[in-house]
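Undergrad: what's the 3D shape of this:
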Amino acid sequence: MDNLTTNITEILILLFILITFMQSGIDKAADWKGNTGWLKEHFSGTILSGMVPLMVGIIMIIEIITGLLAIAAIIHLLAYDDSLFALYTCILACVTLLMLLFGQRIAKDYAGAFTLTGYFIVSILGVYILS
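TA: Reported below is the predicted structural model:
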C-alpha cells in the first residue's frame, strides 16, 4: 500500500495514458475501414495521402504498445517501486503524440492539433516527474 500512496501521481498519469492510448488503438483495430476511410479524406491533397493505411497501422500498434507498457509500469510501481517502465511509457506517449501532431499539422487541422496539447502536457509531466 505504501507504493500506491508514494507513486499516486505517477499511477494516475499512467492510468490516463493507458485509457487514452489503449482505447484509441483498439478503436482503430475494431473500425479499421471507418478510420482509414475518414483519414484518407482528411489527408487528401497532402504529401501523406498515399500512406494512410500504413500510418494508421503504425500508430495503432504504437498506441497499443503504449497501453500495454502502461499496465506493466503500474504493476512495477506497485510491486517493486520501480519507475523505469513508467518513464518509458511517458516517453513513448510523447513520441506518439508528436507523430499525431505532425499529421494534424500536415493536414492543416489546427483545431485537432491543438486538442493534442492537453494529452502532451500530461505525458510530458510524467516524463518530467519520472526523470
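Undergrad: switch to C-alpha atoms for all contacts and neighbour counts from now on
TA: OK.
Undergrad: tell me where this structure has helices.
TA: For the chain, the helices defined by DSSP state H cover 2-6, 8-30, 32-42, 52-80, 84-106, 110-130.
Undergrad: output these as CSV; include the columns mean neighbour count.
TA: Putting the helices of the chain into CSV (neighbours: other Cα atoms under 10 Å) gives the following:
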stretch, mean neighbour count
helix 2-6, 12
helix 8-30, 18
helix 32-42, 15
helix 52-80, 19
helix 84-106, 20
helix 110-130, 16
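Undergrad: surely Val127 and Leu87 touch.
TA: Yes: with contact defined as Cα atoms under 8 Å, Val127 counts as touching Leu87 (5.8 Å).
Undergrad: would you do the same for the sequence below? I want to compare the two.
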Amino acid sequence: MHNTASLLLLVFLSITFIQSGYDKIFYWKENVSWLKEHFAKTQLKNQVPLALAHVLVLELVSGILCIAGSIELYLTNGKLYGYYGALFSCITLLMLLFGQRLAKDYDGARTIVIYFVPAVIAVYWLN
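TA: Now for the predicted structure:
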C-alpha cells in the first residue's frame, strides 16, 4: 500500500469527528449549557443551539466522508471521498477556531490548530 500515511490521517480525522458528533448528540443539553456560558460575552450568545447544530452537521459529514475515504483509499487507491473528508474537516476546524477566538479562548484555539495541521496535510496528500 502506497497511501499508508493518508489512510492513517483519514482514520484519525474519522475518529475525531465521529466521536465529537456522538458527544454532541448524546450530551446535547450539557454541551448547550456549557457553550452558552462559554459564549456569554460574544455575538453568538443567543445563537448557541443553532451554531452547535451547524457544527454537529459539519462534524458528521467530515467523519462520514473520512470513513468512506479510508475505505475507498484502502480498496481502490481512490482519493475522492478522502479529499472531501479532509477538506470538510479543515472547514469544520476553521469554524471551531473562529468560535474559540471569538470567545477569547486562546488555549482552546491553540488546541484546534493541533488538529488542523494533520487535516491540511491530508488535503495536500489527497489532492
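Undergrad: identify the residues contacting the residue opposite Lys45 of structure 2 in structure 1 once aligned.
TA: Counting by TM-score structural alignment, Lys45 of structure 2 lines up with Ser49 in structure 1. By Cα atoms under 8 Å, 6 or more residues apart in numbering, the contact set of Ser49 of structure 1 is 40, 43.
Undergrad: from Met55 of structure 1, how far off is Ser49 of structure 1?
TA: 10 Å (Cα to Cα, to the nearest Å).
Undergrad: aligned to Leu9 of structure 2, what sits in structure 1?
TA: In structure 1, the residue equivalent to Leu9 of structure 2 is Ile13, according to TM-score structural alignment.
Undergrad: give the equivalent position in structure 2 for Ile124 of structure 1.
TA: By TM-score structural alignment, Ile124 of structure 1 lines up with Val120.
Undergrad: kindly report the same for Gln23 of structure 1.
TA: Counting by TM-score structural alignment, the partner of Gln23 of structure 1 is Gln19.
Undergrad: likewise Ile65 of structure 1?
TA: Using TM-score structural alignment, the equivalent of Ile65 of structure 1 in structure 2 is Val61.
Undergrad: any idea how far its match lies from Phe88 of structure 2?
TA: Taken as Cα to Cα, the span from Val61 of structure 2 to Phe88 of structure 2 is 7 Å.
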